[in-house]
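# just coords:
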């Protein structure tokens, strides 16, 4: 039996119902991402290390 993913939204998801954002589910070995407007649609899954590298790259300012 598998444990269902626990999805969470960013605190930056905006006003209203906060349904115009992405949600993530964190597991020890992977991160899943889905569109909050269509939670039953397929989602993307990345290795946890790959997702962490992606987030770090977002934090690096572009070089001129």
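Cool, the structure landed. Because the structure is predicted, anything quoted here is derived from the model rather than measured.
# contacts, neighbours, all on C-alpha from now
Noted.
# closest to the centroid, which residue in the chain?
What sits nearest the mean C-alpha location of the chain, by Cα atoms, centre = their mean, is residue 24, with 3.2 Å.
# hang on, it packs against residue 34?
Yes. When contacts are counted by Cα atoms under 8 Å, residue 24 is listed as touching residue 34 (6.6 Å).
# let's bring in a second model and compare:
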């Protein structure tokens, strides 16, 4: 296990000044960590590098109408 601290970066798709933001840290060899910027000391999700890479190219989906 690495003792290196996560190098958090804000997602370019985050919601601007409204606080709907995600940060991710990809400075570890095999995982990517994801957290909510509103609760930086809260829970962190971790994904394998392969799963994160597969997730990134997904097209942005519109919210359902109604």
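Good, I have the coordinates. The structure displayed is predicted, hence computed values, not measured ones.
# not counting residues beside it along the chain, what's closest to the residue nearest to the centre of structure 1?
residue 33 (4.6 Å; Cα to Cα, 6 or more residues apart in numbering).
# element containing that neighbour?
Secondary structure from DSSP states H and E places residue 33 of structure 1 in strand 30-35.
# next one: that strand to chain centre, how far?
5 Å (Cα atoms, centre = their mean, to the nearest Å).
# tell me which helix or strand comes right after that strand.
strand 44-47.
# number of nearby residues for residue 44 of structure 1?
Applying other Cα atoms under 10 Å, we find 10 residues neighbouring residue 44 of structure 1.
# that one and residue 33 touch, don't they?
Yes. Residue 44 of structure 1 is in contact with residue 33 according to Cα under 8 Å; the separation is 5.2 Å.
# before we move on, back to that, what helices or strands is the strand holding residue 33 of structure 1 leaning on?
Strand 30-35 of structure 1 is packed against strand 22-26, strand 44-47, helix 48-59, with contacts defined by 3 or more Cα pairs under 8 Å, 6 or more residues apart in numbering; DSSP states H and E.
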